[in-house]
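Q: have a look; sequence and predicted model below, questions after that.
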Amino acid sequence: MNKKMQLLSRRNFVSGIGATALAAPSIVNAQALDGVTRNVAAFRPHQWQDHFETIGKGILLADTGSRFLQHWTADGEMRTYPTSVPLSEDLTRLGYTEVIDKKVAPGWGPTPSMLERNPDWPAYIQGGDPRNPLGSHALYLSWQYYRIHGTQDTRKIGRKSSNGCIGLFNEQIEEVFGRTPIGTQVKLL
């Protein structure tokens, strides 16, 4: 088959898939009936008004189920970011908090419970060290030990992989960091 015929065949195939998806959207969005979970995006955007009375200085809404962060600035602009979330429910803290501090190249030390689970971990890792799990920037929350931060390990994004924090790609936490003043409202759900 020549290149032109292959291209046409691919186009016909792709357009056929698109037509099927339009005609039967339940096929595209359906989970498997046989109990096997398919790779279907679980993200459904939230409205900030369903969670907060005012937008104030801004809002960070982290959905641990869909593994996405929605960020509204004080002027109402909203952006979304894929995240990593805590490994298990016992490491997950849900509810309302706020940003109380911001650091570029934050240092990191494991919490006492992390050291209990992983006694071989170092007591402290300097900011900028490629082993530092906080990545390039961190937003410190009013809950002790909880952060929204970057990560050096990009494989973690979109997965249950943290010890309680919400992680973003370094490039994206840098953007969120620059647009998030101290006092920004936060909710983890």
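A: The structure has been received and is ready for your questions. What you see is a predicted model; the values in this text were computed from it and never measured.
Q: C-alpha only now, for contacts and for neighbours.
A: Fine.
Q: what's the longest strand anywhere in the chain packed up against?
A: Assignment by DSSP state E gives strand 95-104 as the longest strand of the chain. Helices and strands touching strand 95-104, as assessed by 3 or more Cα pairs under 8 Å, 6 or more residues apart in numbering; DSSP states H and E, comprise strand 137-141, strand 185-188.
Q: the structure to be compared is supplied as follows:
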Amino acid sequence: MSRDTTRRSLLLGAGTLVAGLAAPGLLRAQETPSRNVSGFVTHDWRDHFETLGAGAIVADTTSTSLHYWSADGSDYRVFPTSVPASDELTRRGYTEVVEKKVAPSWTPTPSMRERFPEWPAVVPGGDPRNPLGACALYLSWQYYRIHGTHDTRKIGRSSSDGCVGLYNEHITQLFDLVPVGTQVRII
């Protein structure tokens, strides 16, 4: 942790303490979401799903993070993500993992081909130009994926054309954990 980060954390902590002493009831009513040690907003799966089923994923487009819970609830992980670059490209709601692919090929959507006619019709898996990275979780929504990326500058930013991207090492971890049928919510 950098000196600036430590100083900022101490100052923010002190401000919260003072505010809490001044108006404890007010602080509880206006609390910000809790954050874990990595600085990500934490979520409780029960706020999004009735049961864990085969497992659960919440992709939070505001905090650019993906939250995963195993079917028995014993494994909770948070990964930094890229998210769609605009609200027009963002799909929110409930879906599920319907297919998993290692080194998937990538086909630009019709709207992408319209905007960028020079793009190839298909980019094979393993090609550095392939934006799906090492592997992908295909969702029940057409053209929507949770996938890796070779362009690590995108992680933590709104920069994709609609999908949720993770570092390749993180999508590989998630890929091994997530069965087909895992429920997903994009918020």
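A: Good, I have the coordinates. Because the structure is a prediction, the values reported are computed rather than measured.
Q: TM-score for these two?
A: With the length set by TM-score structural alignment, normalised by the length of the second structure, the two chains reach a TM-score of 0.82; 165 aligned residues with a Cα RMSD of 2.3 Å.
Q: check contacts around residue 105 of the second structure.
A: Each residue near residue 105 of the second structure by Cα atoms under 8 Å, 6 or more residues apart in numbering is listed here: 122-126, 130, 132.
Q: what's it aligned with over in the first structure?
A: Correspondence of residue 105 of the second structure to the first structure, assessed by TM-score structural alignment: residue 107.
Q: how close does that match get to residue 135 of the first structure?
A: Separation of residue 107 of the first structure from residue 135 of the first structure (Cα to Cα, to the nearest Å): 9 Å.
Q: how long is stretch 75-84 of the first structure end to end?
A: With Cα to Cα as the measure, stretch 75-84 of the first structure spans 27 Å from end to end.
Q: I meant to write stretch 166-186 of the first structure there.
A: By Cα to Cα, the extent of stretch 166-186 of the first structure from end to end equals 12 Å.
Q: pull the residues that contact it.
A: Stretch 166-186 of the first structure is contacted by residues 56-62, 71, 73, 81-86, 96-102, 134-139, 147-152, 154, 156-157 when judged by Cα under 8 Å, 6+ apart.
Q: quick revisit: ok, average deviation of the helix or strand just after the longest strand of the first structure from the second structure?
A: The C-terminal neighbour of strand 95-104 of the first structure among helices and strands, as given by DSSP states H and E, is helix 112-117. With mean Cα distance after the TM-score superposition for the first structure, helix 112-117 of the first structure departs from the second structure by a mean of 0.7 Å once superposed.
Q: so what corresponds to residue 123 of the second structure in the first structure?
A: Residue pairing (TM-score structural alignment): residue 123 of the second structure is matched to residue 125 of the first structure.
Q: its match against residue 132, yeah?
A: Yes: Residue 125 of the first structure is in contact with residue 132 according to Cα atoms under 8 Å; the separation is 5.8 Å.
Q: overlap of the contact sets of these two?
A: Joint contacts of residue 125 of the first structure and residue 132 (Cα under 8 Å, 6+ apart) are 107-108.
Q: the two - which one has more neighbours?
A: Set side by side, residue 125 of the first structure and residue 132 show more neighbours around residue 132, with 21 against 18, by other Cα atoms under 10 Å.
Q: re the thing from before, for the helices and strands packed on strand 95-104 of the first structure, which one sits closest to residue 18 of the first structure?
A: Ranking those by proximity to residue 18 of the first structure (Cα to Cα) places strand 185-188 first, at 35.4 Å.
Q: quick check, central residue of the first structure?
A: For the first structure, the residue nearest the mean C-alpha position is residue 83 (1.5 Å; Cα atoms, centre = their mean).
Q: list the contacts for it?
A: Counted by Cα under 8 Å, 6+ apart, residue 83 of the first structure has contacts 67-69, 157-159, 166-169.
Q: now flag whichever of these is closest to residue 47 of the first structure.
A: Residue 47 of the first structure has its nearest neighbour among the contacts of residue 83 of the first structure in residue 69, at 12.4 Å by Cα to Cα.
Q: without its sequence neighbours, what residue ends up closest to the closest one?
A: In this structure, residue 69 of the first structure finds its nearest non-sequential neighbour in residue 62, 4.4 Å apart by Cα to Cα, 6 or more residues apart in numbering.
Q: kindly report the same for residue 114 of the first structure.
A: The shortest distance from residue 114 of the first structure to any non-neighbouring residue, by Cα to Cα, 6+ apart, is to residue 163 (7.7 Å).
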